[in-house]
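Peer 1: Here is a sequence with its predicted model. Questions after.
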Amino acid sequence: MAVQSKELLEIAVTAADEKKAMNIVALDLQGISLIADYFVICHGNSDTQVNAIATEIRKRVHEKGGIVRGIEGMDSARWVLMDLGDVVVHIFHRDEREYYNIERLWSDAKVVNL
C-alpha cells in the first residue's frame, strides 16, 4: 500500500524536527499546483545539519514503505531538494533560504498547521 501524501508530510516534518531543522513550514499546494500536494521548507545552520535532516527524512520514509523518487543537492548541502512524490521537501542552508524565499513564491498556498 502506498504512503498517502498527508502521512508523507507528517513523516518529513517529524524527521526534520528531530534533527533540529529551523523554521519548518508546510504549504498545501492542492488546487494550486500539479507539482505536489505539499511543500515542506526548512533550513539547517550548517552543511552537516542540512545533510543530517535529508538523511533522516529518507530513512523515515523508507521505514514506512514510502519511496524517495529523487534527491538533489546533497553534495553541496546548500539546497537539498527531495521528491517524495506528493510531497517535495526543500532543505536549505540558512543563507540560501533567505535568498530564495520559496514561501514568498508560493504565497497563494495555505500554511499547514503542524
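Peer 2: Good, I have the coordinates. Numbering: from 1, shown residues only.
Peer 1: Every contact and neighbour count from this point should use C-alpha atoms.
Peer 2: Will do.
Peer 1: what about the most centrally placed residue in the chain, which helix or strand?
Peer 2: Per Cα atoms, centre = their mean, the C-alpha nearest to the average position across the chain is that of residue 89, at 2.0 Å. With secondary structure defined by DSSP states H and E, residue 89 is part of strand 87-93.
Peer 1: before we move on, what about residue 65?
Peer 2: Per DSSP H and E, there is no helix or strand for residue 65.
Peer 1: how close does it get to residue 74?
Peer 2: Note on residue 65: its distance to residue 74, by Cα to Cα, to the nearest Å, is 22 Å.
Peer 1: chain center to the following helix or strand past the strand holding residue 89, what's the gap?
Peer 2: As assigned by DSSP H and E, the chain's next helix or strand after strand 87-93 is helix 94-100. Put simply, helix 94-100 sits 15 Å off its chain's centre (Cα atoms, centre = their mean, to the nearest Å).
Peer 1: What helices and strands are in contact with helix 94-100?
Peer 2: Applying 3 or more Cα pairs under 8 Å, 6 or more residues apart in numbering; DSSP states H and E, one finds that helix 94-100 makes contact with strand 38-44.
Peer 1: then this one, side by side with the first:
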Amino acid sequence: MEIKEVLQLAAEACNDKRAENIVALDMDQVSLVAEYFLICHGTNERQVQAIARAVKEKMDEHDIPVKRLEGLEQARWVLVDLGDIVCHIFHKDERTYYNLERLWGDAAQVSLAIE
C-alpha cells in the first residue's frame, strides 16, 4: 500500500471518531523523523484515546504495523508511529500549547479527502 493511502486511512480513522482540525504535513524535506505528520485533537481524554485506538484498529485491519503507541494512558498527547507516518493525537489544550503546525511551519500541508 502506498504511503499516501496509509495517511488517508489514518486520517479517516481520526475523522470517524470526530477528531478536530485534522492536518497532514509533508515532513520529507524538513525532518528525518518521518515523511508525514498527521495532527489532530480531541476535546477530552476519552475522545483522544478513542481516536488513537481507531487509528490502531484501522491499521490492523489493513495489516499495517503500528511500530509504537505512546501516551495512551494519560491521553494528553498520543503518538501513533506508523514508520513513515507519525500521528500526533492531542488533547485540545496541549495542541494549542505545542502548536506543531507553527513549529514545523516549513512543512507543506497535504490535502486529505475527509468530510
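Peer 2: That came in fine, so what should we check first? What you are looking at is a predicted structure, and each value in this text was computed from that prediction instead of being measured.
Peer 1: residues in structure 2 matched by the strand holding residue 89 of structure 1, start to end?
Peer 2: Mapped onto structure 2 using TM-score structural alignment, strand 87-93 of structure 1 covers residues 85-91.
Peer 1: post-alignment, that stretch versus structure 1, mean distance?
Peer 2: Following the fit onto structure 1, the mean deviation recorded for stretch 85-91 of structure 2 is 0.3 Å by mean Cα distance after the TM-score superposition for structure 1.
Peer 1: need the helices for structure 1, in chain order.
Peer 2: Here structure 1 has its helices, by DSSP state H, at 5-18, 47-63, 94-100, 102-105.
Peer 1: who wins for proximity to residue 41 of structure 1 among these?
Peer 2: helix 102-105 (7.9 Å; Cα to Cα).
Peer 1: Could I get the contacting residues of residue 60 of structure 2?
Peer 2: residue 66 (Cα atoms under 8 Å, 6 or more residues apart in numbering).
Peer 1: What residue in structure 1 is paired with it?
Peer 2: Looks like residue 60 of structure 2 aligns to residue 62 there (TM-score structural alignment).
Peer 1: Over to residue 110 of structure 2?
Peer 2: That one, residue 110 of structure 2, aligns with residue 112 by TM-score structural alignment.
Peer 1: ok, back up a step: with residue 33 of structure 1 as the reference, name the closest of the helices of structure 1.
Peer 2: Of the helices of structure 1, nearest to residue 33 of structure 1 by Cα to Cα is helix 102-105, at 12.3 Å.
Peer 1: Name the residues of that closest one that are buried.
Peer 2: Residues of helix 102-105 of structure 1 classed as buried: residue 103 (neighbour count, 16 or more other Cα atoms under 10 Å).
Peer 1: what's the average distance of it to structure 2?
Peer 2: Relative to structure 2, helix 102-105 of structure 1 is 0.6 Å off (mean Cα distance after the TM-score superposition for structure 1).
Peer 1: ok now that helix, how far from the chain's centre?
Peer 2: How far helix 102-105 of structure 1 lies from its chain's middle: 14 Å, per Cα atoms, centre = their mean.
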